[in-house]
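Visitor: With the sequence up front, the predicted model follows.
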Amino acid sequence: MITHFQYKPLFKQANLPGWRISFYFRGTQYDGIYHKNGQIEWGSIQPPKEEELAIHTQIHELMLFHVYE
């Protein structure tokens, strides 16, 4: 489960083309860029392959709720 989810626009005056995201998952902090097409560009730490789909789905749902409401 994702906790402490945060996002902010890449540019001050626009919501597009993407957002910086950060969150914790199972005690590890992750960050990256969420692009407008739903693609995630991971930062310094990439989630384990077996968890990546679940994390991607949760982030997409959070972004739909917060940004695209």
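Guide: The structure has been received and is ready for your questions.
Visitor: only C-alpha atoms for contact and neighbour calcs from this point on.
Guide: Noted.
Visitor: For residue 36, see how far away residue 17 is.
Guide: Separation of residue 17 from residue 36 (CA to CA, to the nearest Å) stands at 6 Å.
Visitor: one more structure, for comparison:
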Amino acid sequence: MIQHFQFKPIFENRVLPGWIVSFYYKQQPYKAEYKKDGEIQWIGAKPTDEELLNVEKVIHEYMLFHVYD
């Protein structure tokens, strides 16, 4: 389960889309860039290959709820 999910715009003027997301998963901190096309580019460590699809699915759901609502 993802905990403490946060996001902030990459660009100050917010005209250009793009966000930095951060969260904890299994007590490990993670950070990624969420691009306007939904691509997730990890900054530093990323979840294991077995967990990656599930984690990215949750990130997409959170971003749809918070940003595109």
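Guide: Done, it's in. These numbers were taken from a predicted model, which means no experiment stands behind them.
Visitor: Quantitatively, what TM-score do the chains reach?
Guide: After superposition, the two chains reach a TM-score (TM-score structural alignment, normalised by the length of the first structure) of 0.95; 69 aligned residues with a CA RMSD of 1.0 Å.
Visitor: Kindly confirm my reading that residue 58 of the first structure is in a strand.
Guide: No - counting by DSSP: H, G, I helix; E, B strand; the rest coil, residue 58 of the first structure falls outside a strand, being helix.
Visitor: show me where the first structure has helices.
Guide: Taking DSSP state H as the test, the helices found in the first structure are 49-66.
Visitor: okay, which residue is most central for the second structure?
Guide: Nearest to the geometric centre of the second structure sits residue 21, at 4.0 Å (CA atoms, centre = their mean).
Visitor: Not counting sequence-adjacent ones, nearest residue to that residue?
Guide: Nearest non-adjacent residue to residue 21 of the second structure, counting by CA to CA, 6 or more residues apart in numbering: residue 7, 4.3 Å away.
Visitor: ok, now which ones touch that neighbour?
Guide: 19-22 (CA atoms under 8 Å, 6 or more residues apart in numbering).
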